[in-house]
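Chemist: Please work out how this folds:
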Amino acid sequence: MSGVQDVTERPGRRAGRPVARAVTEVFAPALLAALMPVVVGLHGTSPVAAGLAWALVGSLFCSVIPNSLIWWGVRRGRLTDHHIGRREQRRRPLTYGLLSVLVGLALMIGFGAPDPVVAMVVVMFALGLAVTVANLAWKLSIHAAVAAGAAAVLVIEFGPALLVSAPVVALVGWSRVRLRDHTVAQVLAGTAVGLLIAVPTFLLLR
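Modeler: So this is what the prediction gives:
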């Protein structure tokens, strides 16, 4: 069905799909989950070397381990793609991801990681928990949730100048709708969840 629709699309609309695909990949939740602890660790901790070391630990448990499991599932044929486009396939990978982040948090708290880095990882866990629960009934956009949450943390950490990241959140939402992976409602809901969770969580814990 989607193949027929793509063929009948106007040339201008077809041309937008590679752009949407690029945006979806560049701002994928896995990449943001790996990058944000590093950004916060480098900016909000002293000495910087310690902040970076703990940030890399956060990236390992928030992104590298969970997404290695996802890619393994794709290679084994258990998942259709690395974005897990089918809602019914999401529960197990999301649950494993939450467990990975919990292990990382336990290590970070137990060994005294800097508060800003811990706060960022807690944000990632809270976002993961929210989308996992929502996924039981509805395919909320994880891309939108993580992008909005990351943008909110950037504004808190660096100030109002980072409000320039807001158009990126909108662009990510557009890409998910343009690729027909989500509806507008799912993207808006994901954006709202990202903001409502990231802002109070990071402010409270940093």
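
Chemist: When you work out contacts or count neighbours from here on, use the C-alpha atoms and nothing else.
Modeler: Noted.

Chemist: what's the spacing between the residue nearest to the spatial centre of the chain and residue 150?
Modeler: Centroid-nearest residue in the chain: residue 29, 2.9 Å away (criterion: CA atoms, centre = their mean). Here the criterion is CA to CA, to the nearest Å. By it, residue 29 lies 10 Å from residue 150.

Chemist: same deal with residue 72?
Modeler: According to CA to CA, residue 72 stands 26 Å off from residue 150.

Chemist: What of residue 199?
Modeler: 10 Å.

Chemist: In the protein, what residue spans correspond to helices?
Modeler: Taking DSSP state H, the helices of the chain run over residues 2-8, 11-26, 29-44, 48-59, 65-75, 91-110, 115-135, 142-158, 166-178, 184-205.

Chemist: Pipe the ones you listed into a markdown table and attach distance to residue 84 per row.
Modeler: Below are those laid out as a markdown table (distance: least, CA to CA, whole Å):
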| stretch | distance to residue 84 |
| --- | --- |
| helix 2-8 | 18 |
| helix 11-26 | 13 |
| helix 29-44 | 12 |
| helix 48-59 | 20 |
| helix 65-75 | 8 |
| helix 91-110 | 9 |
| helix 115-135 | 12 |
| helix 142-158 | 10 |
| helix 166-178 | 13 |
| helix 184-205 | 15 |
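
Chemist: next up, for comparison:
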Amino acid sequence: MPEQQTNRRGPLTDSALRTKNRTARWLTEVFQPPVVVSVQLLVSPLTEPGFPGTIGYGALAALFVCVLPLVLLLVLVKLGKVTDHHVSDRRQRAPVLLMALASVLAGLLVLDVTGAPRSVVVMVLTIVGGIVVIGAVSPFWKISGHAAAISSSAVITVLMLGPVWLPLLVLIPAVGWSRVVLRAHTAGQVVAGALVGGLVMSGFWWLLQGWLV
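Modeler: Model (predicted):
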């Protein structure tokens, strides 16, 4: 018999449960890491002279950081090598992250050769740092990549563009909630992911920004 979900007022009705799960699924898909990170890369040169003309460098970075790894991941899913595009089985995460890291490093080389703005390079290096941390933890614990991605993007956007963008921080608990509702992660795994993104990755970005830009 399926487990019945409840809230503080008692058991959820079928309609409420469907709405809850549908909302969680929507948040998970719309704010999945490849989408969030792609937007983050596109706006990364925003604070440097030449924007929006330099947005092409952000798109080039997104190609190597998000698009190519996602395409390869979908191929692996199609071949049955990986369970799904969210890589729900943590045992499959390390090889997938290594594949993504290889693509990102290739992208860094291309960005360097093409003379990309330092702000784009800094953002890519920040993502490399996040991949390394999550990759190191994943064999032992299924830390939330969704939480890390949305946290780093939201916090870095606020640091880049100022407090007017503080409302973006609401997305952090919203996306985290969706992952728990869908039982993709525990609350602890979501909080850990948010800390990796909001503190570790954002802190790394802040240091690199001051050093390289």
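
Chemist: Need the winner for burial among the helices of the first structure.
Modeler: Neighbour counts averaged per stretch over the helices of the first structure are highest for helix 142-158, at a mean of 24; criterion: mean count of other CA atoms under 10 Å.

Chemist: Next, the mean deviation of that one compared to the second structure.
Modeler: Its match in the second structure and helix 142-158 of the first structure itself, once the structures are fitted together, sit a mean 0.6 Å apart by mean CA distance after the TM-score superposition for the first structure.

Chemist: corresponding residues in the second structure for that helix?
Modeler: Counting by TM-score structural alignment, helix 142-158 of the first structure falls onto residues 145-161 of the second structure.

Chemist: just checking, what residue in the second structure corresponds to the residue nearest to the centre of the first structure?
Modeler: Counting by TM-score structural alignment, the partner of residue 29 of the first structure is residue 33.

Chemist: How about residue 40 of the first structure?
Modeler: Under the alignment (TM-score structural alignment), residue 40 of the first structure maps onto residue 44.

Chemist: Chain neighbours aside, what residue packs nearest to that match?
Modeler: residue 120 (5.4 Å; CA to CA, 6 or more residues apart in numbering).

Chemist: That neighbour pairs with which position in the first structure?
Modeler: Matched to the first structure by TM-score structural alignment, residue 120 of the second structure sits across from residue 117.

Chemist: Same question for residue 78 of the second structure.
Modeler: With TM-score structural alignment as the criterion, residue 78 of the second structure matches residue 75.

Chemist: Roughly how far does the corresponding residue of the first structure for residue 101 of the second structure sit from residue 121 of the first structure?
Modeler: Here residue 101 of the second structure is matched to residue 98 in the first structure, going by TM-score structural alignment. From residue 98 of the first structure across to residue 121 of the first structure, the span is 11 Å (CA to CA).

Chemist: One more: residue 75 of the first structure?
Modeler: 28 Å.

Chemist: hmm, back to that, my guess is the residue nearest to residue 44 of the second structure meets residue 59, correct?
Modeler: No. Contact between residue 120 of the second structure and residue 59 fails when scored by CA atoms under 8 Å: they sit 9.8 Å apart.

Chemist: Which neighbours do these two have in common?
Modeler: Contact criterion CA atoms under 8 Å, 6 or more residues apart in numbering; residues shared by residue 120 of the second structure and residue 59: residue 41.

Chemist: In contact with the residue mapped onto residue 198 of the second structure from the first structure, which residues?
Modeler: Alignment note (TM-score structural alignment): residue 198 of the second structure maps to residue 195 of the first structure. Residue 195 of the first structure sits next to 145, 148-149, 152 when contact means CA under 8 Å, 6+ apart.

Chemist: Kindly recompute the last result at 10 Å.
Modeler: Contacts for residue 195 of the first structure (CA atoms under 10 Å, 6 or more residues apart in numbering) come out as 127, 144-153, 201.

Chemist: Equivalent analysis for residue 88 of the first structure, please.
Modeler: By CA under 10 Å, 6+ apart, the contact set of residue 88 of the first structure is 79, 135-139.
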